[in-house]
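> just a sequence and a predicted model for now, questions to come.
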Amino acid sequence: MLHKITGLTVQDVRFPTSLEQHGSDAMHTDPDYSVAYVVIDTDCGLKGFGFTFTLGKGTEIVVCAVEAVAALVVGKSLQEIVSDFRGFYRLLTSDGQMRWISVLFQCFMFLNCRLIQLGPEKGVIHLAVAGVLNAVWDLWARAEGKPLWKLLVDMDPKQIVSCIDFRYITDALTEEEAVDILMKAQEGKQRREDHMLEEGYPAYTTSCAWLGYSDQLLKQLCTDALKSGWTKFKVKVGADLEDDIRRCRLIRQMIGPDNTLMIDANQRWDVAEAISWVSSLAEFKPLWIEEPTSPDDILGHAAISKALAPLGIGVASGEQCHNRVMFKQFLQASALQFVQIDSCRLGSVNENLAVLLMAHKFRVPVCPHAGGVGLCELVQHLILFDYIGVSASLSNRMCEYVDHLHEHFTSPVVIHDAHYMPPKDPGYSCEMLESSVQRHQYPEGDVWKLKTN
């Protein structure tokens, strides 16, 4: 079958996580985990599901951007897309008008005309592209009857490389180098796949120490996590130094000296402030400081990395890194010791593949950002492929896990002994329960009607 795409719909789906401070950090104090949820219909009845992640307000803007991109998708067949996936990716990211820095969208339904920051390959339009392409990849994996990670693992290296747009990154990674990396990873690939199927991919938890949680809740969650086998914990910091010292001391006492601790400032500080603040927390032996300053400040991250190296503290970032070009520069500048890809911030699987390959070339471990709503479901596929098909290493590698909202998915993540177990259902694990979509659709869903009444 050709699997011709006959329609594309998008819905604004929001979860009121701010009510209990889930997801709260120094910069995002009241997030409502949300998605622009995309469904692709085909002439043979097969559907593809995808989404892009937001924090509530503004999801309606991403919905408008998805609707603008939809015209480039509907009418094409799946075979037409995947046979020239690089070309299709560039079509979505290089529209001569939409890639400009800002566009006036006529969003009368939601916004009554509003100025929206767009591309090229960043901002709202890139989030929209990610949501649409996530649905395309889900459709492809379903058509092949495989989970996405297995679809990637089984691909020929040249086919994988053909999905990547190398424009702007050939000074860091060429097509030939990418093929060579993937060819070298063929050795031992089946053994690594078997290892993942048996033991899973190591994870760390962020669920214990959101900034808005009380000490009592923090202690209880740490106790429960330790009993469940967790050994790697991340703490939100950045609002108040004395409070950070107290909370980090509490967490370190709870988890003991041998377990791993990471800290995350969510872009709170200037460069000098970051160095000073993290130095004050060095006694608690954090493995990394995450997003210490503006996610766009490549040289600032490099300066922080250099200053904290003698303390044995690395720098991690990437969840708000716009595109492969920025990741290229972070790697070239030795500004990161841990690369954090995101399944919705970048332009879907295609662009994440480019970053995985660059990270491998620069010998920087990938530790994905997850959490949110559905991010764990998606990024598990990417990190499984990274280990099996690219890096062949678990050294200093782990994937974030947040224990929220998985019950709304038809194929939720499976965690066993603090490890992601490989998904078995065909697709990209994007499909949400229809009842959850309807109940949480904004603003018409029952959850939001009750909240406003």
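Yes, it's here.
> C-alpha from now on. contacts and neighbour counts both.
Noted.
> who touches the residue nearest in space to the middle of the chain in this structure?
The centroid of the chain falls nearest to residue 342 when counting by CA atoms, centre = their mean (2.2 Å). The neighbours of residue 342, taking CA atoms under 8 Å, 6 or more residues apart in numbering as the test, are 318, 319, 320, 352, 368, 369, 370, 375, 379.
> just residue 281 next, same as before
Applying CA under 8 Å, 6+ apart, the residues contacting residue 281 are 244, 245, 248.
> could you dump those to TSV with secondary structure?
Output for those, formatted as TSV (DSSP: H, G, I helix; E, B strand; the rest coil):
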residue	secondary structure
244	helix
245	helix
248	helix
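> check those for burial and list the buried ones.
244, 245, 248 (16 or more other CA atoms under 10 Å).
> the first one and residue 20, how far apart?
Same thing as residue 244. The spacing between residue 244 and residue 20, counted by CA to CA, to the nearest Å, is 20 Å.
> residue 18 against residue 28, yeah?
No - using CA atoms under 8 Å, residue 18 is not in contact with residue 28, being 9.9 Å away.
> those two - which one has more neighbours?
residue 18 (18 against 13; other CA atoms under 10 Å).
> presented hereafter is structure B, for comparison with structure A:
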Amino acid sequence: MEKQNDETFKIVSLTSEDIRWPTSLQGDGSDAMHTDPDYSCVYVTLKLKNGTKGHGLTFTLGRGTEVVKSAVEAMKHLVIDRNCWEIFHNFGVFWRALTSESQLRWIGPEKGVTHLAVAAIINALWDLWARLEGKPVWQLLVDMEPEVLVSTIDFRYISDVITPEEAINLLKQNSATKTERQNDLLKNGYPAYTTQVGWMGYSDEKIKGLCKDYLLKAYTSFKLKVGRDFESDVRRCKIVRESIGWENQLMIDANQIWDVNQAIEWVIRLAEYKPLWIEEPTSPDDILGHAAISKALEPFNIGVATGEMCANRIMFKQFLQSGAMQFCQIDSARIGGINEILSVYLMAKKLNVKVCPHAGGVGLCEMVQHLQMWDYVSLSATKSGRMIEYVDQQHDQFEYPVEIKNACYMPPRHPGYSTELKQSAINEYKFPNGSWWVANAGTTKPVA
């Protein structure tokens, strides 16, 4: 109770920034649905009375970032003047208060813009907690007693699938061998796959060159964007297969472009290229549609991966229950931050579905590595069939960027959630008054 009564641990400020990188100029991040994304984020900084800061963010694609920023500002009153240790010791209760504010919840609840704002604030709180403990977030989670970790989760709406007691038991199952897996992680890292080779806006020659480059970097799993034009998909799948060989893994990603029957027909026609999964084949909200696609593709040994735009733990519960996903893709900047993501990992463990996180956008790789590393050490106890997406963009904008070695994420060593942006990045890309945007008249169109 001493820390909870210490005025120096009071949160005295919450600031939010709209920061955008003009990635649309090179076609980076482009897919069938999002043809011209500017990788962006709402960047939240919490400051304690003693001067300690915590940083968090949620990922966006340019226009609309200002709307998420407004939602963060609307929640500020729920955070300011709170003692951070009082929050951490009652984190599940605080999380529910943040997501269930009696008026704000009407424009959610627990979905869309308001939930993206929640994620930014919650991610900043976890960064702050880990910094105060002097640990990276993955280590903070690994070191927690199961009862403490489970206390951070709101089990409302999911207790029909998993209870706090079951969650605690799952975390205790492999606790005796945690040190062995932690040592393996520190030595060998965690497997990554790359999407950098396959953006929709890339030329055939660029795809070939990138496949060659990433093979030399020891990658064995490659993802390609599909869905705009079937003949183009065939050509590009063939290019990637010929470049990486049949001994390596190919995944394809439609980013929600198809209707259910269209998805089934299209993917079956691409089955000759042996994709491991089809990602987001239809609307991210269509649970029964994903289940139908999963059933239709099962004879072809093609799984369905989804989750990067899943709204909340309740939808994840239904995806997992119904057999609608064979690969669960949590996203570190969506749903309600770490607290809610932990519940998805626990449900996936109970229902025996592999978690292969989505990453690649601004800060997503930096954050999600912590979560998957915790899962390996403390929950799933295996890397088999699991991997983390990797995209080689914007890492140089962070104080503590990801470290990739032999196509593996190496465990972060610095305290926090790896979310602190360099001040130079903020100065250059803050929208609309950062130096890049001023110099380019606030547009992402090439300047002559």
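In hand now; what should we look at? Predicted model, so just to flag it, every value in this text is computed and none were measured.
> tm score of chain vs chain?
TM-score for the superposed pair, counting by TM-score structural alignment, normalised by the length of the second structure: 0.97. Supporting figures: 436 aligned residues with a CA RMSD of 0.7 Å.
> now do the helices in the stretch 101-250 of the first structure.
Assigned by DSSP state H, counting those that start in this stretch, the helices in the stretch 101-250 of the first structure fall at 123-144, 148-154, 157-161, 175-184, 189-199, 215-227, 241-255.
> hey, which of the ones you listed is tucked in deepest?
The highest mean neighbour count among the helices of the stretch 101-250 of the first structure, using mean count of other CA atoms under 10 Å, belongs to helix 123-144: a mean of 26.
> in the second structure, what range does that one match?
Using TM-score structural alignment, helix 123-144 of the first structure lines up with residues 112-133 of the second structure.
> residues in contact with the aligned partner of residue 199 of the second structure in the first structure?
Applying TM-score structural alignment, one finds that residue 199 of the second structure aligns to residue 210 in the first structure. The contact partners of residue 210 of the first structure, taken as CA under 8 Å, 6+ apart, are 21, 22, 23, 24, 25, 235, 236.
> next up, the contacts around whichever residue in the second structure pairs up with residue 338 of the first structure.
Aligned by TM-score structural alignment, residue 338 of the first structure pairs with residue 327 of the second structure. Contact analysis of residue 327 of the second structure by CA under 8 Å, 6+ apart lists 303, 304, 305, 306, 353, 354, 355, 356.
> count the neighbours of the last one for me.
I take that to be residue 356 of the second structure. Residues near residue 356 of the second structure, counting by other CA under 10 Å: 24.
> what do you get for the fifth one?
Using other CA under 10 Å as the criterion, residue 353 of the second structure is surrounded by 17 other residues.
> matching residues in the second structure for stretch 420-427 of the first structure?
Counting by TM-score structural alignment, stretch 420-427 of the first structure sits on residues 409-416 of the second structure.
> now do the matching stretch: everything it contacts.
54, 126-131, 133-137, 185-186, 188-192, 369-370, 373, 400, 402-404, 418.
> swap the cut-off to 6 Å and go again
When contacts are defined by CA atoms under 6 Å, 6 or more residues apart in numbering, stretch 409-416 of the second structure is touched by residues 127, 130, 131, 134, 135, 136, 137, 189, 190, 403, 404.
> cool, stretch 5-21 of the first structure as well?
Contacts for stretch 5-21 of the first structure (CA under 6 Å, 6+ apart): 30-42, 74-77, 212, 440-442.
> report the buried members of the residues you listed.
Those of the contacts of stretch 5-21 of the first structure that meet the buried threshold are 30-42, 74, 76-77, 212, 440-442, by 16+ other CA under 10 Å.
> show only the entries of the residues you listed found in strands.
34, 35, 36, 37, 38, 39, 40, 41, 42 (DSSP state E).
> just send those residues back as TSV, with distance to residue 56 of the first structure too.
Formatted as TSV, those follow (distance: CA to CA, whole Å):
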residue	distance to residue 56 of the first structure
34	5
35	8
36	10
37	13
38	16
39	20
40	23
41	26
42	30
